[in-house]
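In: Sequence first, predicted coordinates after that:
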Amino acid sequence: MVIEFSGGRVIVSPQEVLVKLSSGVSLYAMVDDLRMLSAGNIMVADGGAVRWHLALDDANQLADIAECLGIDID
């Protein structure tokens, strides 16, 4: 699944997420390292040496990603 947002694209598979920002930067995380936060529509990656967060445009984008990954939104 590919979700377009104002800062680029989020490419989601059942095991991983790849974020390609408009600036050319790419962010990667495995599903086990991801959390979805409803406050601010934020996707957080935190595992090992990976630490980043991304604010999405709206709650629908967050819900679509969470559904595809099979994880709950906090």
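Out: Structure's in. What do you need? None of these values were measured; they are calculated from a predicted model. Numbers count the residues shown, from 1 in each chain.

In: Every contact and neighbour count from this point should use C-alpha atoms.
Out: Fine.

In: separation between residue 38 and residue 28?
Out: Residue 38 is 21 Å from residue 28, where distance means Cα to Cα, to the nearest Å.

In: Residue nearest the middle of the chain, spatially speaking?
Out: Closest to where the C-alpha atoms of the chain average out (Cα atoms, centre = their mean) is residue 43, at 4.6 Å.

In: another one to put next to it:
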Amino acid sequence: MNLNFSGGRLILNSRELQVRLQSSPVVMTVLAEDIRLLASARLLLADAGAVRWQLSLDNDTQLQQLAEFYGVTPE
């Protein structure tokens, strides 16, 4: 599944999520089990121990789509 957001594209599959930024060749990856969603700030949080990053989503619809795809309850 692909989701576009203002900064690039999210590529979802059952095991991981990739973030491809349109302004950079950087690709950020997180395993599905390391995904958290913060509803109040519309944030996608990747927390894999020593590696952590976060991404602001454009709207609540994107947050809900991620939550449904990965079966994650937003905090």
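Out: Sure thing, it's come through. Quick caveat: nothing in here was measured; it's all calculated off a predicted structure.

In: Would you pull the TM-score for this pair?
Out: For this chain pair, the superposition-based TM-score is 0.93 by TM-score structural alignment, normalised by the length of the first structure; 74 aligned residues with a Cα RMSD of 0.9 Å.

In: The residue nearest to the centre of the first structure belongs to a helix?
Out: No. Counting by DSSP: H, G, I helix; E, B strand; the rest coil, residue 43 of the first structure is not part of a helix but strand.

In: and the closest residue to it other than its chain neighbours, how many neighbours?
Out: Computed as Cα to Cα, 6 or more residues apart in numbering, the closest residue to residue 43 of the first structure that is not its neighbour in sequence is residue 36, at 4.7 Å. Look at residue 36 of the first structure: counted by other Cα atoms under 10 Å, it has 21 neighbours.

In: ok, residue 36 of the first structure to residue 68 of the first structure distance?
Out: Here residue 36 of the first structure is placed at a distance of 12 Å from residue 68 of the first structure (Cα to Cα).

In: Then residue 30 of the first structure?
Out: Applying Cα to Cα to residue 30 of the first structure and residue 68 of the first structure gives a distance of 13 Å.

In: that older thread, let me know whether the residue nearest to residue 43 of the first structure touches residue 62 as I believe.
Out: Yes. Counting by Cα atoms under 8 Å, residue 36 of the first structure does reach residue 62; the two are 7.1 Å apart.

In: Overlap of the contact sets of the two?
Out: 42-43 (Cα atoms under 8 Å, 6 or more residues apart in numbering).

In: Pull the distance from stretch 63-75 of the second structure to the chain's centre.
Out: 10 Å (Cα atoms, centre = their mean, to the nearest Å).

In: With that, I have no additional questions.
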